[in-house]
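K.L.:
give me the fold of what follows.
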Amino acid sequence: MIFIARTFQKTNPVTNRDIAVDPVESKAEYLVLEPAGYPMTSILEEYPEIEDSGVFEHYAREQWKGVVAVKGEYLFDKRMYPDFAYKVKEVEPPESVIGPDTCIIVRDLTDAVIPKMEFRSKISFDDVIGQPSARQKCRLIERFLEEPERFGKWAPRNILFYGPSGTGKTMFAKAIANKAEVPILPVKATELIGEFVGEGARQIHQLYERAQEMAPCIIFIDELDAIALDRRHQELRGDVAEIVNALLTEMDGIVERPGICTIGATNRTDTLDPAVRSRFEEEIEFVLPNEKERYQILESNIATFPLEVADVDLGSLARMTEGLSGRDIVEKVLKTALHRAIIDDRESVTQEDFEISVKKIKKVNETLNPEKMYI
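P.N.:
As a prediction, the model looks like this:
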C-alpha cells in the first residue's frame, strides 16, 4: 500500500541508490484525522460514515500500521473506500509512527467546536505554587483516571474548581492529566455558545462524544458560568435554558460515558445555575497566594528574566503584592517591570520598576468590588 507521508531515505554508498530507512523511533500516542474526500472524481461519491469509532480505529491501525503521520499531510484508504483521503490534523508526538496502541479519532466535518486535545500535558504540579488543600483533594481525580474501573458507580464524574482568576485552576487540571497520563480536552465555555438556538446544546454533546472516544480523559470547561448561567437570568441569553439542559444531561450520565471526568472552573459561583452546581460532587477552592507563596512566585519567575535584576527586595515586594493572584504577579507586575526596563534601553530591572507596576495594578483593583469580581 502507498500512502502520502514524509519520505525518509539515505544513500547506499555501494550502489549509490536511495534506500528506505526507519524514519523515527517514537510511536504515535494519538492521531486526529479529518475527512478530505477523493483526489479526483470517483465512482464512490458517498462519504464513508463511521458508525462505530472503535471498529474504525482498529481498521485504521491495521491499515496504516508503520506509517509516519505528519501534521498537514494525508493518509489514503486502500481497502473499503479506495483513495479516500484523510488529512492529519493533529499527531502526538509530531512525525511519529502509527502503531498498535495509537488512539485514532476522525473529526466530523459538521463539528463547529472541536477543542484541541492535549495528550499528557507538559504542566506538572511542580509548576504550581501553593494551593495545598486543592492539591490534596485532586489526588482522588488522579486515582480515578488511573484506575476508572475500580470506582464503578462511585466515580468522581463532576468536579468544580472555583476561586479568584489566576490562581492556577487551569494549570491544576492539566497537571492532573499529566500525572495520570491521560488526555485533556480544555475548552472555554464561550466557545460552546452557538450562533443559533440549539447549536450550543449540540456542541456540548459533541464535546462529550469526542471525550468518550479517548476515555479515560478530562473535560475541562473554563469560564463555566458562561454556559451554566442561572436560568433566572434568561433575558441575558435567550438560549441559556437549552444549553444548561444539555450540560445537565451529560453531567447526570443519562448517556453512559465511563472514564470521563468533567472539571468546571469559575470565579463567579454566585451566577451558576443551582441545578448545575448541585451536579458537582466536589467543590475545590483555589485561594490567593499568601506572603510566602508570593515570595516563591517572585523568586522563581525573576530568575528567568533576560535582564539583570539590581538590588531587589523580594520580601518587600511579597508584602506589597498582597491580594494579587499568581497570574497578576507574573503578568502585571513582573512583565510590566521588565518591559519598562527594555523600553528605556536599560540593562537591569530595578526595585522602582517593580514598585511602579504594583502601584498601577493596585490602583486598578481598587475600583472593583471584591464581593462580586475576582482579579
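K.L.:
going forward, measure contacts between C-alpha atoms and count neighbours the same way
P.N.:
Noted.
K.L.:
in contact with residue 150, which residues?
P.N.:
When contacts are counted by Cα atoms under 8 Å, 6 or more residues apart in numbering, residue 150 touches residue 144.
K.L.:
you'd agree it is in a helix?
P.N.:
Yes - counting by DSSP: H, G, I helix; E, B strand; the rest coil, one finds residue 150 located in a helix.
K.L.:
may I ask which helix or strand encompasses the closest residue to residue 120 other than its chain neighbours?
P.N.:
In space, and not counting its chain neighbours, residue 120 is closest to residue 178: 4.7 Å by Cα to Cα, 6 or more residues apart in numbering. Counting by DSSP states H and E, the element that carries residue 178 is helix 169-180.
K.L.:
now that helix: how far from the chain's centre is it?
P.N.:
Taking Cα atoms, centre = their mean, to the nearest Å, one finds helix 169-180 lying 9 Å from the centre of the chain it belongs to.
K.L.:
what of stretch 18-28?
P.N.:
For stretch 18-28, the separation from the chain centroid amounts to 30 Å (computed by Cα atoms, centre = their mean).
K.L.:
and if you look at stretch 320-327?
P.N.:
That offset, for stretch 320-327, works out to 25 Å (Cα atoms, centre = their mean).
K.L.:
list the contacts of that stretch.
P.N.:
Contact partners of stretch 320-327, identified using Cα under 8 Å, 6+ apart, comprise 164-168, 288-291, 294, 297, 329, 358, 375.
K.L.:
same check on stretch 105-117?
P.N.:
Stretch 105-117 has contacts (Cα under 8 Å, 6+ apart) with 30-35, 53, 57, 183-187, 191-192, 203, 206-207, 213.
K.L.:
one more, please, to line up against the first structure:
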Amino acid sequence: MKFNNKTQDSQSTNNKVINVKFDSKKEAKAIVLQGIGYPFNFPLMESHNLEVSDKNLFECYAKEQWLGLEVVEGSYLFDQKIIPDYGFKVITAHPNNSIISENTSIVLISEETSSKNELEAITTDLEIKDIIGQDQAKNKCKIIMRYLESPEKFGKWAPRNILFYGVPGTGKTMLAKSLANELNVPLYLIKATTLIGDHVGEGASQIHNLFELALKTQPSVIFIDEIDAIALHRKFQYLRGDVSEVVNALLTEMDGIHENEGVVTIAATNNPEQLDYAVRSRFEDEFEFTLPNEKERIAILDKYIKTLPLTVEPTSKKLAKLTKGMSGRDLKEKILKSSLHNAISNDDDVISMEHINLALNKSKSENQSPKNMFV
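P.N.:
Sure, this is the predicted structure:
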C-alpha cells in the first residue's frame, strides 16, 4: 500500500509541474514507445517485447497515466498501473520536447522493429533555398506543400504518391527533407533495402506500421529511398527473399486502403525504367532530377568552398568547367573533400590545382572501374 501511495503522490506531483509548463510547451502529436524493462533484474519479466492486443486500448491506457507529461526523444516513461515501474523508452516524439495530450497518438513497437529505425521521424534544418538547381522539381513540389497545408481541400485530387528519379547525388533526399522541414511535418525516411528481412512477413509488417504511424501523425511525408531495391520487374522479385510480399504490402498502402489523407508517399530511384510497372503506375507524377549545369556547378562550389578550412586557389568558375557531368554530391565528396584531404596530408596550407587534378583523376578512374560498368 505504501508503494501505491508513493506512486500516486509522485504522479500527482508530476502532473502539477507539467500543468505549469503546459502553456509554454507544444502538444505532442505522436510518440513512439519501446518497452525496455525494469531498472533492476526482475525475474517475472523475461522479455521486453510486450504484446498489445488492442492498439486503441493501449493508447487510452497510456494517456490515462501520462496525460500532461513532457516527452523528449531518448527519455523514459514508467508504468504505474498494471506493471509498476516498467520502463518505456521514447523512440520518437513529434514534436520533440512536447506534452502528451488527449490528441496525442501513442504507438508501442517491439525491439526488433525499433532496431530498423523505420518509425523514427527525421529532423533537419534544410530549406528548399539550400538546394541549388532542380527548379522544375522544386516548382512541382508546390502542389505537395499546398496539399499538406490543407489536406481536406483536395479530397480525391490529392498528390498521394510521387516518384523522384534521376542521377545519384542530385538532391532527391535533400528536397524531401527540406519539404518536411519547411512545413514542420514529420518525415519518415526508410531505405527499401532494409525492408528485405530474414523472416517472411517482416518487411510487409514494417510497411503497414510505417503507414499507420504516418496516418496518425498526418500531415506527414513518407520517403522510400532506393525503391528499385524491392520494386524491380516481377520476374526478378522471387530471387530476393520476401520481396514480392513487401511489394504487395506497399501497393496496398499506396492504393489508399485507409485513404491516407494528409500523407504523401515519395519514392526515389536512380533507375526508373527498371521499376515494375505495377509499382510505377501507382505514382501520379514523376519529378526528374538532373545534373547541374555550369552556372549551377559554380553556385554549388561557392557554397561548399566557403565552409572549407583551407583556401582554394583555382576559382569556382574554373572548377565548374573541369567538372562537367558531375552531381552536387560528386563536387563535394569526390573533388573538394578529396582535394582537402590530400592537401592536409601533404602539410599544404592551400588547396592547389595539383590537389584538384589528383581528385579529378581519381574520380575518373573510379568511374571507369569494372564495378561501375553496369551502374
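K.L.:
picking up where we left off before, which other helices and strands contact the helix holding residue 178 of structure 1?
P.N.:
Counting by 3 or more Cα pairs under 8 Å, 6 or more residues apart in numbering; DSSP states H and E, the packing neighbours recorded for helix 169-180 of structure 1 are helix 139-146, strand 183-188, strand 217-222, strand 260-266.
K.L.:
the last one maps to which residues in structure 2?
P.N.:
Following TM-score structural alignment, the aligned partner range for strand 260-266 of structure 1 in structure 2 is 263-269.
K.L.:
with structure 1 overlaid, report how far that stretch is off on average.
P.N.:
Overlaying structure 1 shows stretch 263-269 of structure 2 at a mean distance of 0.6 Å from the equivalent residues (mean Cα distance after the TM-score superposition for structure 1).
K.L.:
got the contact list for that stretch?
P.N.:
If you take Cα under 8 Å, 6+ apart as the criterion, stretch 263-269 of structure 2 is touched by 144, 148, 159-166, 172-173, 176, 214-215, 218-228, 254.
K.L.:
what about residue 43 of structure 1, how many residues nearby?
P.N.:
Residue 43 of structure 1: 6 surrounding residues under other Cα atoms under 10 Å.
K.L.:
how about it, secondary structure?
P.N.:
Residue 43 of structure 1 is classified as coil under three-state DSSP.
K.L.:
which stretches of the stretch 201-350 of structure 2 form helices?
P.N.:
Taking DSSP state H, counting those that start in this stretch as the criterion, the stretch 201-350 of structure 2 carries its helices at 202-216, 234-237, 243-254, 277-280, 294-305, 316-322, 328-329, 338-345.
K.L.:
now these as JSON lines including mean neighbour count?
P.N.:
Formatted as JSON lines, these follow (neighbours: other Cα atoms under 10 Å):
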{"stretch": "helix 202-216", "mean neighbour count": "20"}
{"stretch": "helix 234-237", "mean neighbour count": "14"}
{"stretch": "helix 243-254", "mean neighbour count": "20"}
{"stretch": "helix 277-280", "mean neighbour count": "17"}
{"stretch": "helix 294-305", "mean neighbour count": "18"}
{"stretch": "helix 316-322", "mean neighbour count": "16"}
{"stretch": "helix 328-329", "mean neighbour count": "19"}
{"stretch": "helix 338-345", "mean neighbour count": "18"}
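K.L.:
need these in JSON lines with distance to residue 85 of structure 2, can you?
P.N.:
Below are the helices of the stretch 201-350 of structure 2 laid out as JSON lines (distance: least, Cα to Cα, whole Å):
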{"stretch": "helix 202-216", "distance to residue 85 of structure 2": "26"}
{"stretch": "helix 234-237", "distance to residue 85 of structure 2": "46"}
{"stretch": "helix 243-254", "distance to residue 85 of structure 2": "37"}
{"stretch": "helix 277-280", "distance to residue 85 of structure 2": "46"}
{"stretch": "helix 294-305", "distance to residue 85 of structure 2": "50"}
{"stretch": "helix 316-322", "distance to residue 85 of structure 2": "60"}
{"stretch": "helix 328-329", "distance to residue 85 of structure 2": "48"}
{"stretch": "helix 338-345", "distance to residue 85 of structure 2": "51"}
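K.L.:
among the ones you listed, which is nearest residue 90 of structure 2?
P.N.:
With Cα to Cα as the measure, helix 202-216 is the member of the helices of the stretch 201-350 of structure 2 nearest residue 90 of structure 2 (14.6 Å).
K.L.:
packing partners for that closest one?
P.N.:
strand 220-225, helix 243-254.
K.L.:
what helices and strands are in contact with the longest helix seen in structure 2?
P.N.:
Counting by DSSP state H, the longest helix found in structure 2 is helix 2-21. Contact partners of helix 2-21 of structure 2 among helices and strands, from 3+ Cα pairs under 8 Å, 6+ apart: none.
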